[in-house]
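J.: what follows is a predicted protein model with its sequence.
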Amino acid sequence: MFESIKDQIKNVKKIVFVTGAGISQESGIPTFRGKDGLWRNYDAMKLATIDAFYENPRLVWEWYNERRKNIFSAHPNNGHKAIAELEKLRDVVVLTQNIDGLHQKAGSSKVLELHGSIVKIKCTVCDFIDEMMTDFSESPPLCKCGNILRPDVVWFGEALPQDVWQKAIIHANQCDLMIIAGTSLAVSPANTLPMYAKQNNALLIEINPENTEMSSEMDLIIRNTSANILPEFISLFKEN
């Protein structure tokens, strides 16, 4: 399946991965869309909003507490591990929409979390931000300033952290190869990253069982999962 690009990747030096919920789903972490996106009959896509949080912060915190337990019990799959292994052979940067930290657990050292991290918390009012070291006795938990704490994640309708986003654009502009794995590219602005890579004449590869918003822009499309395909793909670089 890689014959068409075998010659093109010989001189690739910098590889950027854009990853989404699909790669983590293979580690047992549910996605927001489809039947996996339901929690106690609530639509997860509606819970992950600032409006839902202010309307019922206790409910949203309960959901995130359960998500956190699920994420902490999950392990990196062969897709995560293959990306980390590729660091030994090329300059690799991961731009992920996932908040679960599985890329870092697998050993990837250059990871930009576009949508934040579930292990971090921040205040809704003051500038307090920290890692969540333990479960809170109260729900919703309160900051030392007396205001409600929230997960340090980007909810639907919120802007991405600008420092992280600017770095992501720079990496996308500089790469020779971009691999889009396990993301539908339906969420903005992360779905514009392939366009930045294309401006640099980078090779674009999509690994996803289903069609995405930008499949027509790809140089190679592989209709399979990351855990199945990436270990085989990495072997190409070991040959060169």
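T.: In hand now; what should we look at?
J.: going forward, measure contacts and count neighbours with C-alpha atoms only.
T.: Fine.
J.: quick one: Leu236 and Leu86, what's the gap?
T.: 10 Å (C-alpha to C-alpha, to the nearest Å).
J.: who's more crowded, those two?
T.: Leu86 (20 against 13; other C-alpha atoms under 10 Å).
J.: in this structure that one contacts Ser235, no?
T.: No. Assessed by C-alpha atoms under 8 Å, Leu86 is found out of contact with Ser235, at 9.1 Å.
J.: for this protein, what spans make up the helices?
T.: Defined through DSSP state H, the helices belonging to the chain, from first to last, are 21-25, 44-47, 50-55, 57-72, 78-86, 102-106, 162-174, 193-199, 226-239.
J.: and those helices as JSON lines, adding distance to Lys13?
T.: Compiled in JSON lines, the helices of the chain are given as follows (distance: least, C-alpha to C-alpha, whole Å):
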{"stretch": "helix 21-25", "distance to Lys13": "24"}
{"stretch": "helix 44-47", "distance to Lys13": "37"}
{"stretch": "helix 50-55", "distance to Lys13": "40"}
{"stretch": "helix 57-72", "distance to Lys13": "32"}
{"stretch": "helix 78-86", "distance to Lys13": "11"}
{"stretch": "helix 102-106", "distance to Lys13": "20"}
{"stretch": "helix 162-174", "distance to Lys13": "10"}
{"stretch": "helix 193-199", "distance to Lys13": "14"}
{"stretch": "helix 226-239", "distance to Lys13": "10"}
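J.: looking at those, spot the one closest to Glu113.
T.: Closest to Glu113 of those, according to C-alpha to C-alpha: helix 162-174, at 7.4 Å.
J.: which positions in the closest one come out as buried?
T.: For helix 162-174, the buried set under the neighbour-count rule, 16 or more other C-alpha atoms under 10 Å, comprises Trp165, Ala168, Ile169, His171, Ala172, Asn173, Gln174.
J.: how far is that helix from where the chain is centred?
T.: Chain-centre distance of helix 162-174: 15 Å, with C-alpha atoms, centre = their mean, to the nearest Å.
J.: A further structure is provided below for comparison with the first:
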Amino acid sequence: MKKIVVLTGAGISAESGIQTFRDADGLWEGYDVMEVASPQGFEKNPKLVLDFYNQRRKQLLKVAPNEAHLALKNLEEYFETTIITQNIDDLHERAGSKAIIHLHGELLKVRSTKISRIGAPVILDWKKDLKIGDKCINGHQLRPHIVWFGEAVPLLDRAIEITQEADILIIIGTSMQVYPAASLVNFIKDDTPIYFVDPRPSISKNAFNNLTIIEKTAVEGIPELVTQLIKTN
């Protein structure tokens, strides 16, 4: 069975009603990203950071997977499919996809601010508001389970390993400017087919060998691409 790796970014979730991570002026829904997405911001004003993610969490619970999320799930019947996402939402999971790597963390999880004696933070599922004073079993304050600017990406090595094995790479709704996630495309085998789905593609047709650019939104382009791949499998 061929292996497909799907790299998804904010564009696929935007069509479900989730605002994109940041725009050209470095703001995230009116906030300076360094105030709400960095260890320094959390140390300076933890209440602001917790309130920010509480609002994001409430928003996430009100939206649903779109046609692109649902189409990607169908790939699993014909290919060994892994989704590597930069998104912190759970829309791929709710659409039914099974193998998902969240490079930047998960909004519906929280973790302790300090590691335990075994060298790992306590990670909990979390759907309600997170407040100052909410602590793990070891007595440490809980924080969003998000990879902030300046922090290591724990699952990057695993994502690289999977990308190296890909027979087909699909890139959806990402600017390919956020590193280290954007570097994954450099780990595919020579001449691996790449499908880049974005209404405003940020790469040229000559950027990679065997590249197909689909200038459509995820909802428009992904169901068509999935149907094509299944037919030609």
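T.: Yep, that arrived. All of these numbers come straight from a predicted model, not from anything done at the bench.
J.: and the TM-score between them?
T.: With the length set by TM-score structural alignment, normalised by the length of the second structure, the two chains reach a TM-score of 0.88; 224 aligned residues with a C-alpha RMSD of 2.1 Å.
J.: and which of the buried residues of helix 162-174 of the first structure is nearest Pro57 of the first structure?
T.: Sorting the buried residues of helix 162-174 of the first structure by how near they are to Pro57 of the first structure, with C-alpha to C-alpha, puts Trp165 at the top with 27.2 Å.
J.: give the aligned equivalent of that closest one in the second structure.
T.: The equivalent of Trp165 of the first structure in the second structure is Leu156 (alignment by TM-score structural alignment).
J.: what's the spacing between the nearest residue to that match once chain neighbours are set aside and Leu155 of the second structure?
T.: Of all residues not flanking Leu156 of the second structure in the chain, Leu103 sits nearest, at 6.6 Å (C-alpha to C-alpha, 6 or more residues apart in numbering). To Leu155 of the second structure, Leu103 of the second structure is 6 Å away according to C-alpha to C-alpha.
J.: same question, Ile101 of the second structure
T.: As judged by C-alpha to C-alpha, Ile101 of the second structure and Leu155 of the second structure stand 7 Å apart.
J.: could you do Glu106 of the second structure as well?
T.: Here the criterion is C-alpha to C-alpha. By it, Glu106 of the second structure lies 12 Å from Leu155 of the second structure.
J.: which residues does the longest strand anywhere in the first structure contact?
T.: The longest strand of the first structure (DSSP state E) is strand 116-123. Among residues not part of strand 116-123 of the first structure, those counted as contacts by C-alpha atoms under 8 Å, 6 or more residues apart in numbering are 64, 68, 98-101, 128-133, 143, 147-154.
J.: buried among those? Need that as a selection in PyMOL.
T.: One line in PyMOL is enough to select the buried members of the contacts of strand 116-123 of the first structure, burial here meaning 16+ other C-alpha under 10 Å:
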select buried, resi 64+68+98+99+100+101+129+143+148+149+150+151+152+153+154
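J.: return the subset of the contacts of strand 116-123 of the first structure lying in strands.
T.: Ile129, Asp130, Glu131, Leu149, Arg150, Pro151, Asp152, Val153.
J.: take those and lay them out in a markdown table including distance to Leu59 of the first structure.
T.: Supplementary listing: those in a markdown table, determined by distance: C-alpha to C-alpha, whole Å:
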| residue | distance to Leu59 of the first structure |
| --- | --- |
| Ile129 | 21 |
| Asp130 | 22 |
| Glu131 | 21 |
| Leu149 | 13 |
| Arg150 | 12 |
| Pro151 | 13 |
| Asp152 | 16 |
| Val153 | 16 |
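J.: go through these and name the one nearest Glu213 of the first structure.
T.: Comparing those against Glu213 of the first structure with C-alpha to C-alpha picks out Val153 as the nearest, at 23.7 Å.
J.: now for that closest one: which residues touch it?
T.: Applying C-alpha under 8 Å, 6+ apart, one finds that Val153 of the first structure lies in contact with Ile99, His115, Gly116, Ser117, Ile118, Lys120.
J.: could you see which of these carry over to the second structure?
T.: When these are mapped onto the second structure through the alignment and contacts are counted by both residues aligned by TM-score structural alignment, their matches' C-alpha atoms under 8 Å, the preserved ones are Ile99, His115, Gly116, Ser117, Ile118.
J.: any idea how far Val16 of the first structure is from Met195 of the first structure?
T.: Using C-alpha to C-alpha, one gets 13 Å for the distance from Val16 of the first structure to Met195 of the first structure.
J.: who's more crowded, those two?
T.: Neighbour comparison, Val16 of the first structure and Met195: the larger count goes to Val16, with 29 against 17 (by other C-alpha under 10 Å).
J.: ok, back up a step: just flag the most distant two among the kept ones among the contacts of Val153 of the first structure.
T.: Checked with C-alpha to C-alpha, those reach their widest spread between His115 and Ile118, with 9.4 Å between them.
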